[in-house]
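Visitor: attaching a predicted model along with its sequence, questions to come.
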Amino acid sequence: MDGRLKSTKASRNILLIIMENSGYWASILKIFKSKLMNKNHLTNKAFIYAIVFISFIGGACSQSMPEVELNDEWKNKIYELAPEEATYPFKEKKKVLVFSLHTGFWHWVNPHTEAMFKILGEKSEAFEVSSSTDIAMMEKDKLKEFDLVIFNNTNSKPTYRNLFVDKLSEDESMDSVSVWKKAEELEKNVLNYVKKGGGFFVIHGGNTTFNNSMAFSELIGGSFDYHPKQQPIHVRLVDHKHPLVQAFPADGFVHTDEPYFYKNAYDALDFKPLLYFNNSEIEAQRKGQELTEGVTYVAWIRKEGKGKVLYCAASHNAQSFENPDLLQFYLDGMQYLVGDVKVDETPIGK
């Protein structure tokens, strides 16, 4: 056999092994496998072209995912992928508010996340979901209308890391003292809403809402510290027997997202973790803070007074919602938050 052919075949086989053992390359593999396995394409030039193309795609995907248009076609796709019914029995339809106000970083996925939660509620018939960006919805009388409040990427500006201060500061009739006083009042409304029995679901960047508030950090289980570049993340299950992760296969799933790292209350681990990633698998970590051992949690639950909290870092991208297992996880989590199912909430830090 020609030496060049042997070399190309060996390189081809190594490439296939790498691709087949990485969920990230699954879709790329479908495109190239037939070409690479075809003897007519066993040339150095074809192999090099394949490597260049794959490297280009991989590099692009590791940085960010392309924005997806929010249209009827996308909504219909998510509707078809969503669970046919709620996992747990429920006596009545619960009211949910998806709060999507932001003053800081704008996540293009925000409207998709709203639409996704509305689809879950509609198809399961377990939830009546409405959405708002009006800060007035954080008043006591408004919050008590809902069984569950979802903070959907409610990112604040870096200046104060306080969403309510940012928004209230836009009112020229309020001085700084009045702004901070009102912001503190509204934050306390959220804290008390949960303590008195409300459900609270924080998605992705929603943990930056009051990133310098220890009270809020303790409520949700941690504050945002930083994230490396977007990259394929192998999300694993902490306990595959836990009721809230039954949607996922035992070995978890892979999706492209921002791997979040946390600070403040996170260090106390005052929560029950559900999902995690291995720190050693995360690329481009902040210099001086590289973690080569241990794990970082992606989703967790905790009890606060009479209420319940669920934090989930997924996702920065609407493409993640095309995973029916993740949709099932969200729906099961919503049912947990409104009391349709009781699960182990024992914090691992205590």
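Guide: Okay, I see it.
Visitor: C-alpha only now, for contacts and for neighbours.
Guide: Will do.
Visitor: all strands of this structure, in order?
Guide: Assigned strands in the chain, in chain order: 94-99, 127-132, 148-152, 199-203, 223-226, 231-237, 253-257, 261-263, 272-278, 295-304, 307-312 (criterion: DSSP state E).
Visitor: just the residues contacting the longest one, thanks.
Guide: Contacting residues not belonging to strand 295-304 are listed as 194-195, 219-221, 235, 260-261, 270-279, 308-314, 345-347 [C-alpha atoms under 8 Å, 6 or more residues apart in numbering].
Visitor: just to revisit the earlier point, now render the strands of the chain as JSON lines, adding distance to Gln328 and mean neighbour count.
Guide: Below are the strands of the chain laid out as JSON lines (distance: least, C-alpha to C-alpha, whole Å; neighbours: other C-alpha atoms under 10 Å):
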{"stretch": "strand 94-99", "distance to Gln328": "17", "mean neighbour count": "22"}
{"stretch": "strand 127-132", "distance to Gln328": "14", "mean neighbour count": "19"}
{"stretch": "strand 148-152", "distance to Gln328": "16", "mean neighbour count": "26"}
{"stretch": "strand 199-203", "distance to Gln328": "15", "mean neighbour count": "25"}
{"stretch": "strand 223-226", "distance to Gln328": "25", "mean neighbour count": "18"}
{"stretch": "strand 231-237", "distance to Gln328": "15", "mean neighbour count": "22"}
{"stretch": "strand 253-257", "distance to Gln328": "13", "mean neighbour count": "20"}
{"stretch": "strand 261-263", "distance to Gln328": "25", "mean neighbour count": "18"}
{"stretch": "strand 272-278", "distance to Gln328": "14", "mean neighbour count": "21"}
{"stretch": "strand 295-304", "distance to Gln328": "14", "mean neighbour count": "22"}
{"stretch": "strand 307-312", "distance to Gln328": "13", "mean neighbour count": "25"}
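Visitor: will you turn those into JSON lines that also has distance to Glu114?
Guide: Below are the strands of the chain laid out as JSON lines (distance: least, C-alpha to C-alpha, whole Å):
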{"stretch": "strand 94-99", "distance to Glu114": "6"}
{"stretch": "strand 127-132", "distance to Glu114": "7"}
{"stretch": "strand 148-152", "distance to Glu114": "8"}
{"stretch": "strand 199-203", "distance to Glu114": "11"}
{"stretch": "strand 223-226", "distance to Glu114": "22"}
{"stretch": "strand 231-237", "distance to Glu114": "23"}
{"stretch": "strand 253-257", "distance to Glu114": "18"}
{"stretch": "strand 261-263", "distance to Glu114": "24"}
{"stretch": "strand 272-278", "distance to Glu114": "22"}
{"stretch": "strand 295-304", "distance to Glu114": "19"}
{"stretch": "strand 307-312", "distance to Glu114": "15"}
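Visitor: try it against this one:
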Amino acid sequence: MKAKKSFNILHLSLVFIILLSVTNSVSAMQSNKVLVFSKTKGFKHKSIPAGIAAIKKLALENNFIADTTTNAEFFTESNLKQYKTVIFLSPTGDILNDTQQKAFEKYIKTGGGFVGIHSATDCEFDWEWYGNLVGAYFSAHPKQQNAILNVVDKNHLSTKNLPKEWKRFDEWYNFKWMAPNLNVLITIDETSYDAGPKKMGANHPMAWYHDFDGGRSFNTALGHTDESYEEPLFLEHLLGGIKYAMGLKK
């Protein structure tokens, strides 16, 4: 009888531990939410659905939740509070009105995170604060082609697993303006491809991060193609940037 009672107590204890573990896991996911925003008012990248699917998969595999929208009405102070990071996935054009811009500024100033992917530098050209947040403004790009990237900082979550010299295919952006004091992670070797008439020369960043106005900002110009979002190294790069923006250390 005592043996049966001890077994029941052990069984109940194991059930309790499992339920507690599941509850804690769900709670952690709910507190680690990101918002993927992909509104376009100009060119619309065909790779946006692939990018959304990839980020959702990364979220599932790494214990966070990814909500997605193209609706700028999500940008209110009360709604943004639930997210650790807002990800601008290949947006273009003027995508937020004045009220939405102020809500997003408040979100960053109270410690929020930002991730820009590919054409995040090709929107909101008249919003100076956003330009400083994302870190650059797009000018032009040549045809899609292979090029060699140089990983100049391997101490960041987004680059620690990348090769020092990284050859890959993408659409390579040139920038007409860049913010000062960016922490550059990756540059592109313009001698390895045809950078076009608006080439930038030896100093041509392609990914960077910085603390800005109370929050954290990471931007990668990579990610034009569908294939990018199936590429293990690019996904590791992207995940590391998201984790940094969320305030995670590993």
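Guide: Good, I have the coordinates. Being a predicted model, the structure only gives us computed values, none of them experimental.
Visitor: report the separation between the residue nearest the centre of the first structure and Gly121 of the first structure.
Guide: Central residue check for the first structure by C-alpha atoms, centre = their mean: the C-alpha nearest the mean position is that of Ala314, 1.1 Å away. Ala314 of the first structure is 19 Å from Gly121 of the first structure, where distance means C-alpha to C-alpha, to the nearest Å.
Visitor: now swap in Val96 of the first structure and tell me
Guide: 9 Å.
Visitor: next: Ala183 of the first structure.
Guide: Taken as C-alpha to C-alpha, the span from Ala183 of the first structure to Gly121 of the first structure is 31 Å.
Visitor: give me the more crowded residue out of those two.
Guide: Gly121 (24 against 21; other C-alpha atoms under 10 Å).
Visitor: map that one onto the second structure.
Guide: Residue pairing (TM-score structural alignment): Gly121 of the first structure is matched to Ala59 of the second structure.
Visitor: looking at it, the residue nearest to the centre of the first structure is touching Val202, isn't it?
Guide: No - the pair Ala314 of the first structure and Val202 does not pass the contact test of C-alpha atoms under 8 Å, sitting 10.1 Å apart.
Visitor: so for the longest helix seen in the second structure, what gets flagged as buried?
Guide: Ranked by residue count, the top helix of the second structure under DSSP state H comes out as helix 2-31. By neighbour count with 16 or more other C-alpha atoms under 10 Å, helix 2-31 of the second structure contains the buried residues 29-30.
Visitor: how about the counterpart of Gly240 of the second structure in the first structure, nearest residue that isn't a chain neighbour?
Guide: Under the alignment (TM-score structural alignment), Gly240 of the second structure pairs with Asp332 of the first structure. Leaving out its chain neighbours, the residue that sits closest to Asp332 of the first structure by C-alpha to C-alpha, 6 or more residues apart in numbering is Leu244, at 6.1 Å.
Visitor: could you do Trp300 of the first structure as well?
Guide: Taking C-alpha to C-alpha, 6+ apart as the measure, Trp300 of the first structure lies nearest to Pro273, with 4.1 Å between them; neighbours along the chain are not counted.
Visitor: repeat for Glu145 of the first structure
Guide: Lys95 (7.5 Å).
Visitor: doesn't Val238 make contact with the residue nearest to Trp300 of the first structure?
Guide: Yes - if you go by C-alpha under 8 Å, Pro273 of the first structure and Val238 touch, sitting 6.6 Å apart.
Visitor: for Pro243 of the first structure, give its distance to Leu274 of the first structure.
Guide: Taken as C-alpha to C-alpha, the span from Pro243 of the first structure to Leu274 of the first structure is 10 Å.
Visitor: again with Leu29 of the first structure
Guide: From Leu29 of the first structure to Leu274 of the first structure the distance is 30 Å (C-alpha to C-alpha).
Visitor: swap in Gln335 of the first structure?
Guide: Gln335 of the first structure is 15 Å from Leu274 of the first structure, by C-alpha to C-alpha.
Visitor: cool, Ser176 of the first structure as well?
Guide: 41 Å.
Visitor: likewise for Phe253 of the first structure?
Guide: Distance check for Phe253 of the first structure against Leu274 of the first structure: by C-alpha to C-alpha, it reads 13 Å.
Visitor: before we move on, what about Leu337 of the first structure?
Guide: The value you get for Leu337 of the first structure to Leu274 of the first structure, if C-alpha to C-alpha is used, is 14 Å.
Visitor: and if you look at Leu16 of the first structure?
Guide: 32 Å.
Visitor: and if you look at Glu145 of the first structure?
Guide: 29 Å.
Visitor: can you check Phe56 of the first structure too?
Guide: Counting by C-alpha to C-alpha, the gap from Phe56 of the first structure to Leu274 of the first structure is 34 Å.
Visitor: could you do Gly307 of the first structure as well?
Guide: 18 Å.
Visitor: same check, this time on Val179 of the first structure
Guide: 37 Å.
Visitor: returning to that earlier point: neighbours of the match of Gly240 of the second structure, how many?
Guide: Using other C-alpha under 10 Å: Asp332 of the first structure sits among 22 other residues.
Visitor: that one touches Gln246, doesn't it?
Guide: No - with contact defined as C-alpha under 8 Å, Asp332 of the first structure and Gln246 do not form a contacting pair (9.1 Å).
Visitor: list the contacts for the corresponding residue of the first structure for Thr69 of the second structure?
Guide: Under the alignment defined by TM-score structural alignment, Thr69 of the second structure is paired with Ser132 of the first structure. Neighbouring residues of Ser132 of the first structure by C-alpha under 8 Å, 6+ apart: 97-101.
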